[in-house]
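Student: all I have is the shape, not the residue letters:
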């Protein structure tokens, strides 16, 4: 039975009122001026995402949820988690871009060389499903053709579309994912997935979805450490994912790690070094968060001896 809706009657609050509410929920605020700075910088509503793990009823979101926090929770703890999440988004955005470029490049090369007689194979009825072809102008190309490279192409050459190696450079990762799923022949999908060591095309499609969702979360400032993926990740070379764990950020990180290793082992090391650095900063400010971060993200900082082995490997 659907929950009965009620009128929304909450009003906007001032910084002073927000501080009062936070204290009422048990948040320790020793410096009101600094707390006001946090609220002005981050925002009361967004800060709530990072106070959420400190709530006594976490992870409940139903009517039984209480906003009251665990005894001793400071506003600085939530702020530290916010900046950790921000740093993590910035780090991952860099490496996800590397993965996206590699996927795009492999896709363009493998299919364009196979269908070398048709530069616009991505709208060919014998290669791609009709729904993709029918929707491509409005779903993708109307935006793509605004780019200067594509404009110059159409000033010189006939044809409705620029070739794949031009057009696909301007497709979004979501467009790429849909195109992959729209390939008629499974062996065409395998041309791409096999290059990344994953023979199961449905599994590779779930990897694309995970990368897209994490990338979008990074780009749009969504909470990352507590991210739940809309599309579950299938079991495959990146991990034996099962049940609810198919939707967590922890498993998404396993996919990021797997794909990046297929591109560059050195970049994987750089990524984890960057992640360990910001995680150590978080624990220095809010040590109580270690169990939560390890559980939600799978980020386990190696001991000094392990770090030396990794660096020398």
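Tutor: Good, I have the coordinates. Here the structure is a predicted model, which is why all the values come from computation and not from measurement.

Student: switch to C-alpha atoms for all contacts and neighbour counts from now on
Tutor: OK.

Student: please report the distance of residue 71 from residue 291.
Tutor: Using C-alpha to C-alpha, to the nearest Å, residue 71 is found at 17 Å from residue 291.

Student: repeat that for residue 146.
Tutor: Residue 146 sits 48 Å away from residue 291, going by C-alpha to C-alpha.

Student: with residue 88 instead?
Tutor: Note on residue 88: its distance to residue 291, by C-alpha to C-alpha, is 17 Å.

Student: more neighbours, these two?
Tutor: Neighbour count, other C-alpha atoms under 10 Å: between residue 88 and residue 291, residue 88 has more, with 19 against 11.

Student: do you know how far that one is from residue 102?
Tutor: 21 Å.

Student: residue 172 now?
Tutor: 14 Å.

Student: second structure follows, compare the two:
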């Protein structure tokens, strides 16, 4: 069905004008909070802040609920910001774990330069393997100023790339996720996933792909509150992990918690979430897909 489009004609408004507009729509801004409100409008931005309140206004009048205060918007914004920071720290821990486990297993079983062996990747996907090497070459080239990369090229003539344990410090998490997807030998895939206590390789593949998408999202300050994610981790039935909404943040958080518990390194993800939820009781957990009894569900126990 054709959509009738019109030229964009909205004028730009200053932060002060936007704040005044919100007040006309019924938003309460106390005098002693006005300076803070201006700073949020100036340095966070009215358009970004709208992501935290647009669902609250009357669809016809565009007015806020009676008595709704600017600091309530601030709480929602700060909750989301702190949730992103916690998520980034947790995913970073898992990113390093995944790439080290993959590099160690494949280097020990095949060779330190296993990624140059096209036979390790699925038949019919040689182009994928070639693209993989090309991306590694590009990432290593960008990292030429790093001490460990300089050392390799100053000492060794071949292969033309450093070994896997060096390369893994250069390339992106997305590339490691793609590498796992391309691996041909099911024994290699299973050996890697089992280090994280996941027997189903298709589940592990979907989980690390999900983590790469979420990592990029939070790295670019994407909103998590009231957002449907564009990626869905698979259920892991062996561990009784099933998601009623696999595109919710709760699904991602469950994957993060399960994997963190398998590696046994210090990062109290579930406790950090509990502390965050207690700090912002006005934010409903359902807005990020968390059930009330989330701490007692599979993946969290």
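Tutor: Cool, the structure landed. Computed from a predicted model, the values in this text were never measured in an experiment.

Student: Three-state assignment for the equivalent of residue 126 of the first structure over in the second structure, please.
Tutor: Under the alignment (TM-score structural alignment), residue 126 of the first structure pairs with residue 119 in the second structure. When classified by DSSP: H, G, I helix; E, B strand; the rest coil, residue 119 of the second structure comes out as helix.

Student: how close does residue 119 of the second structure get to residue 296 of the second structure?
Tutor: Counting by C-alpha to C-alpha, the gap from residue 119 of the second structure to residue 296 of the second structure is 45 Å.

Student: of these two, who's got more company?
Tutor: Remark: of residue 119 of the second structure and residue 296, residue 119 carries more neighbours, 14 against 10, as counted by other C-alpha under 10 Å.

Student: for that one, list the residues it contacts.
Tutor: The contact partners of residue 119 of the second structure, taken as C-alpha atoms under 8 Å, 6 or more residues apart in numbering, number zero.

Student: all helices of the second structure, in order?
Tutor: All helices of the second structure, identified by DSSP state H, fall at 15-24, 34-40, 46-50, 70-109, 126-142, 147-155, 164-167, 173-182, 186-194, 201-219, 249-263, 269-279.

Student: for residue 5 of the second structure, find the nearest of those helices.
Tutor: Smallest distance to residue 5 of the second structure across those (C-alpha to C-alpha): 21.8 Å, for helix 46-50.

Student: give the other helices and strands that the closest one contacts.
Tutor: Packing partners of helix 46-50 of the second structure (3 or more C-alpha pairs under 8 Å, 6 or more residues apart in numbering; DSSP states H and E): helix 15-24.

Student: buried stuff in the helix it packs on?
Tutor: Across helix 15-24 of the second structure, burial judged by 16 or more other C-alpha atoms under 10 Å covers 15, 18, 19, 22, 23.

Student: just to revisit the earlier point, can you redo the helices of the second structure as JSON lines with distance to residue 235 of the second structure?
Tutor: JSON lines is the format used below for the helices of the second structure (distance: least, C-alpha to C-alpha, whole Å):
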{"stretch": "helix 15-24", "distance to residue 235 of the second structure": "43"}
{"stretch": "helix 34-40", "distance to residue 235 of the second structure": "40"}
{"stretch": "helix 46-50", "distance to residue 235 of the second structure": "33"}
{"stretch": "helix 70-109", "distance to residue 235 of the second structure": "19"}
{"stretch": "helix 126-142", "distance to residue 235 of the second structure": "27"}
{"stretch": "helix 147-155", "distance to residue 235 of the second structure": "40"}
{"stretch": "helix 164-167", "distance to residue 235 of the second structure": "31"}
{"stretch": "helix 173-182", "distance to residue 235 of the second structure": "18"}
{"stretch": "helix 186-194", "distance to residue 235 of the second structure": "15"}
{"stretch": "helix 201-219", "distance to residue 235 of the second structure": "7"}
{"stretch": "helix 249-263", "distance to residue 235 of the second structure": "9"}
{"stretch": "helix 269-279", "distance to residue 235 of the second structure": "20"}
